[in-house]
Every structure is written in C-alpha cells, then in structure tokens.
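Participant: What would the 3D arrangement of this be:
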Amino acid sequence: MSLSTTDPDAGRTHGPLGRLGVFVTEHRRLVALLWVAVVVALGVFAPQVEKNLSGAGWQADGSESVAARELAREHFDGNTSSAIQVVVHSVAAPLTSGDGPRVLADVKALLEDESRISTVIDPVPGATLSQDGHTAVLIAGAGVDTNEMVRVATDVKEELADLGTASVSVNPTGASLLWSDFNDANLSAMLKSEMMSWPITLGILVLAFGALVAAGLPLILTIAGLVASAGSLVLLNEIVPISIWAMNFAMMFALALGIDYALFMVMRYRAARWGAGHSKQQSVAEMMDTAGKAVLLSGVTVLVSLSAVMLVPSPSFRSMAGGIMIAVVFILVATLTLLPLVVFGLDHRINKVALPWSRPGAVESPRFRAWGEHLWRRPVVWGLGALVLLLVLAAPVLGLKTAMPSIKVLPEDASARIGYDIVKEQFGDGAPGTLLVVADATDADATAAGLTADPGVLAAMPAMPAADGSDVVLIQAVPTVDPSDPALSATVDRLRADLPGSALVGGAAVENLDLKTQLDDSTPLVIAVVLVLGFVLLLVALQAPLISLLGTLASLLSTAAAFGVAKLVFQDGHLAGFFGFESQGFLDAWAPVFFFAMIFAIAMDYTVFLLASAKEHYERTGDPQQAMVGALASSGRVIFAAGAVMVAVFFTFAISGPIPPKEMGIVLGVAVLLDAFLVRLVLLPVALRLTGRAAWWTPAWLTRILPAITFSH
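Facilitator: Model (predicted):
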C-alpha cells in the first residue's frame, strides 16, 4: 500500500517532505497554534537567559588542576582558583593610616555578608600584604562552584569598587572576576554588533529577495528559533550548567541559518508559483521536495559537524556546541513547518513593496548562468587562480601559535585587569598566577622543599593545614613569570614530575594550561571526525563519491586560509590598530577546534545547496554542463546573498568588544568570504567541470547500500 499523497491540482506524487508541506497547508491552524504554544511556553524563560547561564566552565574535566581546585574548595574554606581576590591599594600612604583601615573593614564586612563566600582571609604580611604596606589582598573563599562564583563576582564587584575613596582604590580580581568582566564586555560587544548588523542584513535581504515583505521572512524564523532556543537553554541550565557563550553563538547561527534557509526555500516557492504557474499547495510541496530536502540535509550536516565538539571534555565547549545545536534544530523545524505555513498564507503578498527590477517568478539568475558558462569555458584559469590565492592565504597557518586568553582580553578599565596589574607590580610578575598545590600532610615537607628548589618558583608559602582537619595541606607558590608566559608550562611540568605523588598542582593559570593541552589533544580528533562524517553525509545525499570527497576537502582550503589570516592579524599584530586591540602574540587556544567546526558547518551548508542543485539538474538531463551551469544559475544568487549577509554579520564582531569576539568575527568572516565566493562559486564548479560525468558516478555495490535520494521532482 502506497503512503504517497497526490496533489489533485497537479496530479503528482510528493515525497515525504512534500507531504509534510501539504499537511501544513491543510492543518494551518493546528500548526500555527503549536508554534504559538512553543514560543510562548519557552519565551517565558527566554528573558532570563543572560542572568541564568553560567560564565565559567573553561576547564579540562578530569585534569589534575581541576582535582586540586575541588580539594582546595572542600578542605581549605574555598581558598582556590575561583576565590575572589580583592585588591585594596593606597598610593599616598600605607593602609594602616588615613582611609585604609576603614576601607579594609568595609570590604571585609561586605564579603562576610555574602552567603556564597565561605570565609574571608585577611592580608598576610609577605604574602598578600606588600612590604611597603600600600597594597593588601583579601581572599574571599569560594563557597559555591565556579559558575556560581562568577555570579558572585558580578553581584559584588560594583559594591566593592564603590567602597574606594579618593586615596584608596578597591579592585576585585582573580579568575571569577576575569570571567565576569569578560562576559560583561562580550555581551556589550554582541549587542553593539547586532545593532550594527541588522540594518546591513535587512538591506542585503531586500536586494536578494527583491521585496521588503519577502526579506522579512527570515526574521520570522530567526525570532521563533531564538526565543525557543533561549528558553530551552534556561531550562537545560537547571540540569547542567550552560555557558553564556552558548546563547551568543546560538544567536549568530540562528540568524545565519534562518537567512540561508529562507532564501533557498522562498526563491523555490516563487519559482514554482509564478515561474511554473503551480497552485499554492503544489508550490509548497515542490518547495519542500526540492529546497526543503537540501535544507534538511544541510541542517543535519551542521548538527553532525557541531556534535564533534562534544568530544572535547570541557563543559564550556560542550555547552556552546549544544546551545548552537538547539538553535539549529529550532531553525530547521521552523523552516520545514512554520515557513511553509507563512508563504502559503501570504502567497502573492510575499512580493509586496517590490523593487522595480524584481522578478519573483525567476527560476534562475541570468548573471550566474553567464558566470557558469564562463567557468565552463575557462575552468583552469579560474580554478588555478582561486587555488593559488587560497594556498597563499593559508601559508601563514604553519607558524600559528595558540595559548589560553591573557589578561589583555579585558578592557584596560576592567576591575579584574586593574587589580591584576597592581598585584603584578607589588608582588611580582608571577603573583597573579599563584600556584595552589594540595598534598597529603605526610608529604608536606617534601612538597615545600620541591617547590622552593624549583628555578621557576619565586617563593612558596608555609603549608596550610586543612580547615576541616583532613590529612591534606595547601601550599601556595608564586612563579617567577607572568601567567601567560610559555615558561610557566615548563615549570608546571617539572613540578608534576618532581613533587611527591600525592601533590596536585593547580591554580587558575594551571587550569588554563591543562585546558590548552586538552584542546591540543582533541583538535586532530575533532577535525578528523568532522571531515569523515561530513563526507558520509554528502555521500548519502549526493550518491556520488568523487564530488562528495572534493566538496568535503574544499572546506579545508577556506578554513586554512581563514586561520592564516588570523595568524597575521592576531599573532603578528597586523591591523591591530585598525581593529582596536592589543596583540597577545598568539591566537586563543579554543579557536582552532571550535571555529573549525563552525566554519565547516557553514561551508557544508553552501556545499549542500550548490551540489544538491547540481544533482537535480544532472538527474533531469544527464548532462554535466547543465548540472554545473544550472546549479550556479539556480543557487548562485542564494549562496552569494547568504554569504554577503554572514560576512556582514561576522565582520561587525571584528570591530567591537574584546579580543575573542574579534577573533570570531575575523576568522568566521574571512572563512565565509573565501568559502562562499571562491570555493563554492569558483573552485567547486570548476571541479564539476573537470571531473564531468565521473563526478556523479557511483559503483553498483555502493548504490545497493545507500538509501535512494533524488532531488528532481
């Protein structure tokens, strides 16, 4: 018994997605009510997203430094890496005179009134009280986990700063403050970038769609997807901590994919409705069977690419990938259910407020057809030129260095950075990166001796017994170098090799080092998994091994070129003044693994659109030239417009906020620029031209294994 649904208006049998489209048109009220219910139910929680999501999680689960931190929090009143360090500094006189005693007392009282702080440790001469008496550091012990301590820092930092006077300053610092200040600066940058990008995005969409109403359709998907995903993240945060960055990235992907998918779908609907003259329902069905199938495959590819990031055992990375995946799922579902409902309801009104040259029923772009024919005639010149340019841009990546973010990611007026600089000036270069070593009490003397003897340690404090009477001790040691100095890694490696077996070396700087090591170890695996899964999905979708392989490998070129540019900008400092940042001398260590997955996901999005269109033309004609030229004619405008929107959105991040958003903006912006305009509109069509029929050849044994998927209807 056949499950096919036949549209009486056209006398055609639809595929599964076409039947879904018909179902949506026949049950519009039900689908609309379901979407309203979802958006309202999750939208209730959405406004809490910035407040509820966590600000920490940048750690390597299972590492020695995390184990040391948890032991210190449990047995030493929270005197650990997430403790808040309040720097009280007087320029004119020692803190024992003038406003000093009152400010110190007020700071201590405020900290003691905060229930999430376990204890307040007074300044200790020679350790947290400077020799001249002008600087004192009070330690607010972590009574809660790292994520909650970031919230504590956010809640108390302004009150603490207000306790300062004209002669005495109060600047809280430490890892929790760093993430609090960074999250604030990052949120401000995100909001600024969004305000800048929306007018540009809308302008490009109006040009791409040729009508104001049609240009607004992606906003429906974006808003619905964002509200639903934001509410979902708030609820999920009750089960497992979700990084605030998950929402930031989800916002970008929701906008980018919402635009991509709406462009592809609406243009196909208009072509079927006004180009081919089909009925509304038949046009929706054809849109779903062709463009909808490509969108579904694209969405699955994006999800698979991002899922590989889950292989990195770090809460922040897993929650960021998860947040984006949730947004992608909602955007995908909205595209395949809400968008058909909207275009069916609007129909001819989609073309309202149209530009004079708008051709809503156009199936193909004459300009991109002409471009395709030109590429067909001169493939070697254009293909070789694009390849050489990409390789030249990629060459600097061979000298790329990575490290965890330094204090330079914060604005110079951020409390954490001011306090950091004061501690460094008063107590030594390594003081902001104090090591926390937890060891068995029986190994206390040997651990202290090992720390004192190491050339990378400036000074070690006396062993501190556990506050709860446990048989462990805590020894704090000041390194000789700044926390971002590569020499610190060598010191930590020596200590871990030479200290007694019970000694666990930790501290905020060491947690960064352990996370970088984990990222370096995970990156090759993530890249390999992404490439293999991407190839498999393309193979299933296209049923053609050669072009699936070429489409997958082509993504590496734009990715490598983007990181080559990033090396020149962020590591070497070229254009640092233009973009308004101070070079750290390296690229942040989380960029390669996370940005690779994001770039590959976006690149495969374009790849699916182009090659699905090429496969559709090849299925209809059996002609490689028609496949290549027809694919550019029908999908080139979508890829060009979507790429232009993404580049505009990403580059707005490059000119606002701290370094990490700038890295994101430049790396992703350059990657999309190169991938959309060089790889997908030049290199991949040239590959189709040069491989000819071989591009679509499939061995018989593989045909029997793969599911039957076609794009022509």
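
Participant: drop to CA atoms for contacts and neighbour counts, all remaining ones
Facilitator: OK.

Participant: Contact partners for the spatially closest residue to residue 600 that is not a sequence neighbour?
Facilitator: Among residues not flanking residue 600 along the chain, residue 555 sits closest, at 6.3 Å (Cα to Cα, 6 or more residues apart in numbering). For residue 555, the contacting residues are 600, 603, 604, 675, 679, by Cα atoms under 8 Å, 6 or more residues apart in numbering.

Participant: The fourth one contacts residue 558, correct?
Facilitator: So that's residue 675. Yes: contact criterion Cα atoms under 8 Å: residue 675 and residue 558 qualify, at 5.4 Å.

Participant: what about the two, which has more around it?
Facilitator: residue 675 (33 against 28; other Cα atoms under 10 Å).

Participant: what's that one in contact with, if anything?
Facilitator: 555, 558, 603.

Participant: make it 10 Å
Facilitator: Shown in contact with residue 675 (Cα atoms under 10 Å, 6 or more residues apart in numbering): 390, 554-559, 561-562, 599-600, 602-604, 606-607, 639, 643, 669, 681-684.

Participant: measure residue 69 to residue 532 for me?
Facilitator: In this view, residue 69 and residue 532 are 37 Å apart by Cα to Cα, to the nearest Å.

Participant: One more, so I can put them side by side:
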Amino acid sequence: MATFLYRLGRSAFRRRRLVALIWVALLALAGAGAASAPVATSSSFSIPGTEAQKAFDLLEERFPSAGADGATARVVFKAPDGQKMTDPAHKAAVGKAVGELKSGSDQVADVTDPYTVQAVSRDGSTAYVQVSYKVNGMELTDATREALKETGEEARAGGLTVEIGGDALQTVPETGAGEIVGVVVAGIVLVVTFGSLVAAGLPLLTAIIGVGIGVSTITALASVLDLGSTTSTLAMMIGLAVGIDYALFIVSRYRAELAEGREREEAAGRAVGTAGSAVVFAGLTVVIALVGLAVVNIPMLTKMGFAAAGTVLIAVLIALTLIPALLGFAGKRVVGRKARKAAEAAEAAEAAGGAPAGARPNLGTRWARFVLRRPVAVLLVGVIGLGTIAVPAASLEMGLPDDGAQPTSTTQRRAYDLLSDGFGPGSNGPLMVVVDGDKAAADRTVTDIKGLEGVAAVTPPTPNEAGDTSIITVVPKDRPSSVETEDLVHSIRDTTGDDVLVTGATAMNIDFSQKMNDALLPYLALVVGLAFVLLMVVFRSVLVPLKAALGFLLSVVAALGAVVAVFQWGWLGSLFGVEQTGPIMSMMPIFMVGVVFGLAMDYEVFLVTRMREAYVHGERPGEAIVTGFRHGARVVTAAAVIMIAVFAGFIGSSEQMVKMIGFGLAVAVFFDAFVVRMAIVPAVLALLGRRAWWLPRRLDRVLPNVDVEGEGLREEPAAGEPEDGERELVRA
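Facilitator: Next up, the predicted model:
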C-alpha cells in the first residue's frame, strides 16, 4: 500500500493543475445540484419490527387520514384568574380563532372546536384547539406559520394567555456561529503548529472543500433519499473534523521529509506513502463505525451513518490527492520563515564540516520518558480518573425529547406546561390504541384499559368506515417520558390480545429506546470486531489492537458519564446552554459509540504507527515509544484540539440532539486523545515491552502485509536519482 500511495502522491504533485481542477469541478457540480434541489425536510421516521410501527402501518391502510404524517399544532388558551374559558366573551374569541385557523392556509387539514370535542379543562380555566396539517412541519410555508402565530397574537390581545405547541413551528435547526468559532480555533492551532500561514491554510481549505462536496451532495439527494435536515449537520460536523486532521498529518509529514533534504516531489510522495497509509486505515475505522449503524435497523439512523461515512471517504481522497497537489503550488512557503532559516543555518554548518544537529528533545519526548519511568502510576491515574467520571453513566435514562424538554422561554414549552396544569401531565402524550376488530372487540378493549393503573382517561372507540378497525385514545396520568407511562404501555400490551396495538408518539419513543438498547451490544461487537482485525493488519500485533479497543471503551463510558452529568443531572448546564434537563436521547449512546470509536482509532493509528515504524527499523521498545512521541505528539495534540474545537462549536445549536452530540464528541475526544492515547497507551506499551508487538506465526502468515510503515519505500528510487543512490527512509 505504501508504494501505491507513494506513486499516487507523486503523480498528484506533478499533475497538480489537473487534480485541483477535478476537485473544483466536483465542488461546483455538487453545489449546483444542491442549489436546484428541494429544501430538505424531516425524514420519515419509522422503526421496523416494533408494535408502534405495525400500528402506524395498519392506520395508513385502514385510516388514511389518521395515519397521515402531517404536522400538528395545539393552540392552548388560558383565561385570566377568576374567569373561565366557558365565559361568552372567551368562547367567542376561541370561535374566531378556530375560523381563522381553518381559513388561514390551504395546508390546513382539520381544526377541532374545543367546546365540541371536550377539550376544556374541568375547572374551565384552559382549553385547546388541535390543528392538523396536510404536510409535515418542515414543509409548512412561512405564510402558514405566520397565520398560526397571528391567530395567537389576536387572541392574546383580547386578554387570554395563548401558547402554541406541537411541531408546526418546527424549523431547520440553527447552529449559530459556534462552528465558525471552531474553524477559527482550528486555524489558530494550525498556525501555531506549523508556523506558516500557507501550511495552516491547506488543511482548512481542503477540509472546507471536502465538506462542501459532501454536504452539497447530501442536500441534492435529500428529497430523493428522504434524508432528514440534521443529516447534513452531522456530516458537516464529522467531515470537517476528520478532514482537517487527515490533511494535518500529511502536511506535517511532508515538512518532515523536506527537513531531511528531500526534493519537493519526493517528499510529497513519501508523505502520502507513510502518513497517507495511516490516513487510509484511520478513515476505514471511521467508515466501519458509521456504516455499522445499519445493524440497528432504523432507516433514519442508517442514512445518517452512510451520509457521514461518505463525507469521511471524501476527506480521505482529498488528503491523498488534493493535499499533494496543493503542496506543489505552495512551494517553499509551506515551511515557515523561521524554520527555513534554521534549516539553512544547519546546512551551512554541515557544509563547513560541523556535525549535523541531533533531534532535540521536545515536550512529547519529555512526556514519553516521564511515562516510561512511572508507567504503573500513569496507568492507575488515567484509569481511575476516567472511571470516576464514568460513574454518572450508571444512572443513564434514555428517551426522545418532547416539548417538555424545550427551554422555558419557548411557546412550545409554555403550551406544554399549560396543558399539564389544566388537563394533567399525560395530556401532552396521549396513547393511540388501534383495535383490529369489530365494535365488540373495541368495547372490550376500552373496559380492559380502564381497569389498568396509571390511566387518566379513555375515549370511546372511533371506527373506520368499514367497521373493522377502531382507534381508542388513552390519556396517561403521568408525563410522556416518565417510567410510569412506559409501564402503562407495557401493561396495555400485556393485558390485551395480539389484535390490539399501542402507538402514538409516546409509544413510538418507548419502542425506539428499547430497540436502541437491544442493538447496542451487537453493534459494539460488530464494530469493535471488524476494527480489531483491521488494526491487527496495521500493527501486526494482537495486544496493541486489544489495548486500543479497551481504551476506547473506557473513554466512551467516561464521555457518557459527562453527558449524563450535564444534560440529565444539570451539572454546569448553564455553562453549556442546557436550559432544561431530561433523559438522554435514545440514539445518543449508540451514535456516540460509533463516531468516537472511529475517531479514537485515528489517534491510535497515527501515534502508534510511528512507534511501530521505529520498532521495525531496529529501535528498542522504549526508544520506539519516545520516537513516536517525538514525531507524533505535537501533531496528534494539535489534531485533537482542532477536533474538540470543531465539535464544541456545535454546542451552540438550537437542536438539542446536535447540541448533545457536539458536547459528547468533544468530551470523548478530549478523554481519548489526552488521557487514553497520550497516557494510558504509552504506559501499557512500556509495561508490555516487546510483547506488545507479538503476533502468532499462523496469523502472521494469514494476514496481508500492507506496509503502513513504508518499509517498501526504502527501495523506491527518488525522482532523478539511481536506485543505488536512494537515501534511507527517514523516520520523521
């Protein structure tokens, strides 16, 4: 592989104009497709194999209107203190609002009258109007939303308290300026790392091009493939982080090759042949983790994983081709002025007969030697520290957010609270019970459900035209995300027969959470197993991949503990903009496991391949650890800081899921890069010694030799030089 990538890097360097033109053309083509594509909407949400989904499918067949995936709004009215919504003036105001809602937009499907559907609280203080739309929330026009808001404003002018809940006011999530700040921080870190604006600009430029192509392609295909509005946000988050990091490693290796006196084209080829090999395998681990989300069998999550994986593949291809092409354009400016002067001074001293300067100990070297002197202490501090942070993960509660998780400043949250006060907490998440049978079966079901604990109200059955299916609405006593409501759903399913199905948003959330829990262990086994084999191929070792997997599990559990502490318990919540605590989103753990595993293996591959390279070239195990840190610690540190900055930038998102994932990934990268890879890994390798690189002979014969260390490049003649004049590959 190293030889192939070496030739690819040199070819891209020589044909830099063609390579750059191809990538610019791809960016323009993807941008044109995105500009002409329909606006992305919320993807259809389905959970194959669950009872809630079976009920929805049955409704679509026999109750087309009830099964429609349209947006809804609840306009909640509350009378002033001492008054009731049944007062004539207030009834007239509500009647006027109902009429305006019906005529306000042609996207409205139905509007209920609270005085005819018993939507007035027992004390008469609160009433609500249910508005159903023909399209989902993301497809509602601005005029429709404005009509809804104006109706509420007019009713408020008459002295009523009016709040609007539901998903009709849902908009595309805003990420604010956070991701821009993340890119700025990345730029600063790159300038400090390289000491050159040109070298710092290359990773940023190529990452933006890669993300531009990936996100534009997702946008162009969103309508055709039913991709949700958050898919592009997550693809941008991951693509930007890995794109900068992959380019950073290749540019860094290129500068090291130049420092050893190689010609620019030769340096580009060797940088791609060595660091590029690590990029390929690091990218493969990320892709495996993201594509592996398909085992959960939830279409929305599968599409998110494939979209993000596609963006990662683009980042890998750009690092292998566009980076060497741009290095050809950059010339000597890729090396900072200070570094150029130092190199010229060293060459002059060597020409004058002086000895070449040896490698100076840097911070990475000093840290590696410190760990080698105290491996047991470093290992214990790292493991105990992360284990302590992981403790809150034992209290993890999962669910999907409803309006009760919104900030109290939003009208959706205030509408939620008004409904809870007037009708009980369960009114915000009624259960829809579908009976596949005649009226007698439906009546028996109503009787059975009324006898269950936790039921606040049960409506009479509503049959379809054929009379073979009925809908029953059950209002729980407790809020939708409570354990009591979950127990009620299970009680209804256990008490009634197979011809009775429980669905609705609340039941769907419960089934979704259960499916995510059931899929977590199989997903972990698949992803860790495949990556373990991949890392065995890379490192020619059994213990190094095992150590990498165990270190990942430690960092991801610690990150989950931090997420629980902030988003569920509320610790330091105000610092991260968490206005309302609640259960952790069901997809958060498995999604974070997938993404963090891929990213964690990035640092494992980049850092440990330098150690492996030094070891196979004759250094003792301890010396190889120091060499790996001398050449890789600064770059890995910069890459981790950049990735943390990019992820942390998404904490400012208005979308709770994006905010939570941004925080979780930023914390996980911090733990994995600075505690696991920088402390625990060298401590374990120091304790293992030569045993770390042990591989059974049978496996050694079976596993392919991909030559990540670039051993084959020792025999590649440099451009313009005879083969016997080839310099030895420098382990820079």
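
Participant: re earlier: when residue 69 and residue 532 of the first structure are compared, which one has more neighbours?
Facilitator: More neighbours surround residue 69 than the other of residue 69 of the first structure and residue 532, with 25 against 14 (other Cα under 10 Å).

Participant: Can you find the partner of residue 679 of the second structure in the first structure?
Facilitator: Residue pairing (TM-score structural alignment): residue 679 of the second structure is matched to residue 682 of the first structure.

Participant: Equivalent analysis for residue 145 of the second structure, please.
Facilitator: Counting by TM-score structural alignment, the partner of residue 145 of the second structure is residue 157.

Participant: So its match sits against residue 415, correct?
Facilitator: Yes: using Cα atoms under 10 Å, residue 157 of the first structure makes contact with residue 415 at a distance of 7.9 Å.

Participant: shared neighbours of the two, which are they?
Facilitator: What both residue 157 of the first structure and residue 415 touch, as defined by Cα under 10 Å, 6+ apart, is the set 86, 170, 171, 172, 173, 177, 180, 181.

Participant: Give me the aligned partner of residue 442 of the second structure over in the first structure.
Facilitator: Alignment note (TM-score structural alignment): residue 442 of the second structure maps to residue 444 of the first structure.

Participant: Kindly provide the distance from residue 401 of the second structure to residue 52 of the second structure.
Facilitator: Distance, residue 401 of the second structure to residue 52 of the second structure, by Cα to Cα: 17 Å.

Participant: Sorry, wrong one. I was asking about residue 680 of the second structure.
Facilitator: In terms of Cα to Cα, residue 680 of the second structure sits 45 Å off from residue 52 of the second structure.

Participant: Go ahead and flag the most central residue of the first structure.
Facilitator: Central residue of the first structure (Cα atoms, centre = their mean): residue 249, 4.7 Å from the mean position.

Participant: Are we agreed that that one is in a strand?
Facilitator: No: according to DSSP: H, G, I helix; E, B strand; the rest coil, residue 249 of the first structure belongs to no strand; its state is helix.

Participant: can I assume it is in contact with residue 327?
Facilitator: Yes: counting by Cα under 10 Å, residue 249 of the first structure does reach residue 327; the two are 9.2 Å apart.

Participant: Now, the shared contacts of residue 157 and residue 415 of the first structure that are in strands?
Facilitator: Judged by DSSP state E, those include 86, 170, 171, 172, 173 as members of strands.

Participant: filter these to the buried ones?
Facilitator: 86, 170, 171, 172, 173 (16 or more other Cα atoms under 10 Å).

Participant: The stretch 551-700 of the second structure: helices as residue ranges?
Facilitator: Remark: helices assigned in the stretch 551-700 of the second structure by DSSP state H, counting those that start in this stretch are 587-616, 621-648, 656-670, 681-688, 697-702.

Participant: For residue 218 of the second structure, which of these is the nearest?
Facilitator: Checking these against residue 218 of the second structure by Cα to Cα gives helix 656-670 as the closest, at 17.3 Å.
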